[in-house]
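**Student:** Sequence and predicted structure are below.
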Amino acid sequence: MGKTEDDILYTILVVDDEQPVRESLEMILEDHYCVFMAKTGEQAMRRLKKQDVDLVILDVSMPGMGGMETLSRIMGLNRARPEVVMLSATDSARLGIKAVKEGAFDYITKPFDSNDIIEVIRKAMAKRALEQEVHYLRSEMEKLGGFGNIIGKSPQMREVFRLVEKVSQTGSNVLIAGASGTGKELVARAIHSQGARKGGPFIPVNCAAIPQELLESEFFGHEKGSFTGAHERSIGKFELANRGILFLDEISTLRMELQAKLLRVLQEREFNRVGGAKLIRVDVQIIAATNMDLKNMVASGTFREDLFYRLNVLPITLPPLKDRPGDIPLLVNHFLKDISYRVNRKAPKVTPEALKLLEAYSWPGNARELENVLERMVALSSGEGSIGIEDLPVEIATTEFSSNTQTGSSDSLLEARDRYEKMYVLSALRKTGWNQSEAARLLRIHRNTLLKKMAAFQLSARKEQQ
């Protein structure tokens, strides 16, 4: 069988102290893969420290450094780790099973069938190819300024991405602080998708959206007949989140008595359903989020200090959008593509003048407000052309002038009006490709009025192109 370009990309290291086994595997694999041999675990580790290998076929029982110790060292490599398939005699299959639990992809018993070997390797390489693709796509997203669904390239967001990567590898509780609209739930979901609990559930609860008298039942569930209207047993969010993550948004709104019950669950990892006697144990990681300063609430006596420290094991603070204006073009591009896809329209461009105003605006509602503004503009647009100053809400379109007023600009009202009008007319002309009739229609003025304003402001396509 001839080698194919795809096959030869993968490198396999066979580690076995028996020469007949090594030779047999080499004959089976050499037509499909680039194969190297090692007699001992020590030899294998020396090669792996110098060369990237895609897969190791490793004998369980070898003199010197045995297969299990070699596997442990492979799993501890700093460079890209290969997949490992263990070879074990029938009487040592127990070790093969143990090896899989410790990180090996699979194990095969001796004597082996060549078809079994090839099939296991094919599956291992398919897994490796998928992981490489995910790694590539993730790195490409980061180049574009993204981390999962979180968008940003600013130093503040890079620090957030760094923390998310670190936090996702632990099972400790996390407290995410940030103003409304900064993306606290997106960060919580990124921690879930990147971490060891990604195979478990992600259960979000907005503590502010549920009536306080129902929150205990919402958290812990209730038994049938435990209160008026409890017609059947209900499973609470803690049970639903077992082996996963429970995201508690707006944690600052919890009443003190419920804070005490939440603290007990965090300490004991067990609770009773409302009206129930049976203790229920759970394994849940808590990610809490708040737009309030919990330290101040602790100082004022409205939030329990012991609960704060239980939640604040790994803190992440999200910056407001006004502190990272350089991320706004990335967010605008992301939101416009997403919104346009949902409404089945071509994503519009944003003129440089309009983008400048979007970057200058303070965004009190943060990224959520930006998304809502863009969605409104896409909905009101004709579906053609670009988004210019004339499409922006008045509070954003006048940002520059509001800013000048606040900083004590010496412009008179007439000068400020003329400067804004010039920008507005220029934006309409650029949006229509300097088609005067189209620009006049867009501005809802007569074409002759437009010509007079172009003369007054010294606007011309020729000057634009110079």
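**Tutor:** Great, that's in hand.

**Student:** Could you use CA atoms for every contact and neighbour count after this?
**Tutor:** OK.

**Student:** Could you give the number of residues near Asp113?
**Tutor:** Residues lying near Asp113 (other C-alpha atoms under 10 Å) number 11.

**Student:** Could you tell me how far it is located from Asp54?
**Tutor:** According to C-alpha to C-alpha, to the nearest Å, Asp113 stands 22 Å off from Asp54.

**Student:** any idea which residue sits dead centre in the chain?
**Tutor:** Gly148 (2.7 Å; C-alpha atoms, centre = their mean).

**Student:** here comes the other one, which I'd like you to weigh against the first:
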Amino acid sequence: MSRASILVVDDDAVFRAALCRYLKGEGYATTAVVDAESGIEALESHPFELVLTDLRMPGVDGVEFIGRILKLDPNAVCIVITGFGSPERSVEALKAGAFWFVDKSYERIATFGPLIEKALENRRLRSSNQQLQRQLEARYGFENIIGESDVLRQAIDVVRKVADTDATVLVLGESGVGKELFARAIHYNSSRSEEAFVPVNCGAVPEELLESELFGHVRGAFTGAIRDRIGRFSAANNGTLFLDEIGDMSPALQIKLLRVLQEREFEPVGSSKTEQVDVRIVAATNQDLGALIREGLFREDLYFRLNVIPIEVPSLRERREDIPLLVEHFLHIQRRRHPGVEGITSGAMKRLAEYQWPGNVRELQSLIERLAILRRGNWIDESDLPHQVGGPPPAIRSPSLPPDGIDFSSVVDAFESDLILQALQTTGWNKNQAANLLRLKRTTLVEKIRSKGLTPSAD
């Protein structure tokens, strides 16, 4: 069985014949031609996995020939056969796109095998990477952001316009709305799509480690730094760095980030060597950066650098008409994992559409997965839904006014504390989700929790 198809291009009939005998003996499907023009004709009529070409031929030489091959097939892999005394031309061939070069020696033909296999493996890896790239581009295409609501379409329109630029983007929205999905859509629809997309959750990395995480460190920079380590900026070079929860970054580190945005350079922790970097920044937050600036927790100059293109991702409450589309999308995924799920009843769908969704799309996705596993029948109905989902929010009852009156301030304060504790209990003390439930800014909620001395033990 043929291992691969190889085109040999050489005007030396004796060497050409010897090389073809060797290749055929190794199991390769081999075609031979005498010059570059014949080689182009062969490539136009038949795809070859590898081209072995002489560097010096009448008419078009090997370097020019390589350029024409790659124009015809950008994935082509070429090995150049060079004679004695042509190292400069060999380097030119490599610069033109050749994989490598070999000496034109009858005695060495039998040693070509490992290099040929390495070149073919390079093509296979490149092809595999391109296939993965196409899958990623399809997965994060604009059409895969589910929803038809006006507010969502407006956000997607901004993403379409900004994707294929190098502009810094700030993605805003509540927890769970899909900010990283938007960031990936920006990357995979840009000219940087074949380079790395590197996400960093600034709120999930301890403050004392975040600088090393972003910029890397050298051995001995701090206790435990037993070897050099590259940071996320270096890993994302020529690609996109996604800084999630940027509002959680300390002011000290904000200064260093600002410098990278301005100068495109940084020093790893413990190093005096400056490194250059070409990275597109997409940042995201569920916090009110304006409020953080007023409180002295976020630098205004960094905000202006990040907020070149702001994109507001709407909450699920703001696009309720998209809930049926999202439910069907998540059900489609679950049907592959849990056969037998036929759908959801109109009554259950109505309750889902009426729910407040403090956790937004992420909460809906998790609920659909849970329902697909725990459902009682083939159809998900209202009886399958957890009690907190659907229907209008419970009526809030105010205390009765006694004949002798009340201390208004203390009653209101206690009432407010009770509401805040209920929201925190419901969300497992997730302050972002609790703030969403109470329609408060996160910073406002955090301040109320602090001033009232509320803790989990106060539940």
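**Tutor:** Done, it's in. As the structure is a computational prediction, the values presented were derived from the model and not from experiment.

**Student:** Quick one: the helices in the stretch 351-466 of structure 1, in order.
**Tutor:** For the stretch 351-466 of structure 1, applying DSSP state H, counting those that start in this stretch gives helices covering 352-360, 366-380, 394-397, 399-406, 413-431, 436-443, 447-456, 461-465.

**Student:** Out of those, which is closest to Val160 of structure 1?
**Tutor:** Closest to Val160 of structure 1 of these, according to C-alpha to C-alpha: helix 366-380, at 15.4 Å.

**Student:** longest helix anywhere in structure 1?
**Tutor:** In terms of residue count, the longest helix belonging to structure 1 (DSSP state H) is helix 114-143.

**Student:** Which neighbouring elements make contact with it?
**Tutor:** helix 19-29, strand 83-89 (3 or more C-alpha pairs under 8 Å, 6 or more residues apart in numbering; DSSP states H and E).

**Student:** at 10 Å instead, please
**Tutor:** Under the contact criterion of 3 or more C-alpha pairs under 10 Å, 6 or more residues apart in numbering; DSSP states H and E, helix 114-143 of structure 1 touches helix 19-29, strand 55-59, strand 83-89, strand 106-110, strand 146-147, strand 150-151.

**Student:** Nearest residue to Ile117 of structure 1 in space, please, no chain neighbours.
**Tutor:** Nearest residue to Ile117 of structure 1, sequence neighbours excluded (C-alpha to C-alpha, 6 or more residues apart in numbering): Ile108, at 7.6 Å.

**Student:** aligned partner of the one you found in structure 2?
**Tutor:** The alignment partner of Ile108 of structure 1 in structure 2, by TM-score structural alignment, is Val102.

**Student:** how many other residues sit next to its match?
**Tutor:** So Val102 of structure 2, with other C-alpha under 10 Å, has 18 neighbours.

**Student:** Ile66 of structure 2 versus that one, what's the distance?
**Tutor:** Val102 of structure 2 sits 15 Å away from Ile66 of structure 2, going by C-alpha to C-alpha.

**Student:** need the contact list for Ala230 of structure 1.
**Tutor:** Ser217, His222, Glu223, Lys224, Gly275 (C-alpha atoms under 10 Å, 6 or more residues apart in numbering).

**Student:** Can you tell me which of these is nearest Gln267 of structure 1?
**Tutor:** If you rank the contacts of Ala230 of structure 1 by distance to Gln267 of structure 1 using C-alpha to C-alpha, Ser217 comes first, at 19.2 Å.

**Student:** The closest one contacts Lys261, correct?
**Tutor:** No: in this structure, Ser217 of structure 1 is not within contact of Lys261 by C-alpha atoms under 10 Å, at 11.7 Å.

**Student:** For these two, work out which one has more neighbours and name it.
**Tutor:** A direct count of neighbours by other C-alpha under 10 Å for Ser217 of structure 1 and Lys261 places Ser217 higher, at 20 against 16.

**Student:** which residue packs closest to that one, ignoring adjacent ones?
**Tutor:** Distances taken as C-alpha to C-alpha, 6+ apart place Val274 nearest to Ser217 of structure 1, at 6.2 Å, with adjacent residues excluded.

**Student:** Pull the number of nearby residues for that neighbour.
**Tutor:** With other C-alpha under 10 Å as criterion, Val274 of structure 1 counts 21.

**Student:** next one: Glu121 of structure 2
**Tutor:** By other C-alpha under 10 Å, neighbour count at Glu121 of structure 2 equals 12.

**Student:** hmm, back to that, in the longest helix of structure 1, which residues are buried?
**Tutor:** Ile117, Val120, Ile121, Ala124, Met125, Arg128, Met141, Glu142 (16 or more other C-alpha atoms under 10 Å).

**Student:** just these now: which is nearest Leu374 of structure 1?
**Tutor:** Distances from Leu374 of structure 1 to the buried residues of helix 114-143 of structure 1, taken by C-alpha to C-alpha, are shortest for Met141, at 22.0 Å.

**Student:** Now that closest one: closest residue in space, sequence neighbours ignored.
**Tutor:** With C-alpha to C-alpha, 6+ apart, the residue lying closest to Met141 of structure 1 is Phe147, at 6.4 Å.

**Student:** His135 of structure 1 versus that neighbour, what's the distance?
**Tutor:** 12 Å.

**Student:** Map Val341 of structure 2 across to structure 1 for me.
**Tutor:** Alignment note: Val341 of structure 2 maps to Lys349 in structure 1; criterion TM-score structural alignment.

**Student:** Isn't its match up against Ser381?
**Tutor:** No: applying C-alpha under 10 Å as the test, Lys349 of structure 1 and Ser381 come out as separate, 11.7 Å apart.

**Student:** So between the two, which is more surrounded?
**Tutor:** Shown here are Lys349 of structure 1 and Ser381; by other C-alpha under 10 Å, Lys349 has more neighbours (17 against 14).

**Student:** ok, back up a step: can you tell me which of the buried residues of helix 114-143 of structure 1 lies closest to Ala428 of structure 1?
**Tutor:** Using C-alpha to C-alpha, the buried residues of helix 114-143 of structure 1 come closest to Ala428 of structure 1 at Met141, 33.9 Å.
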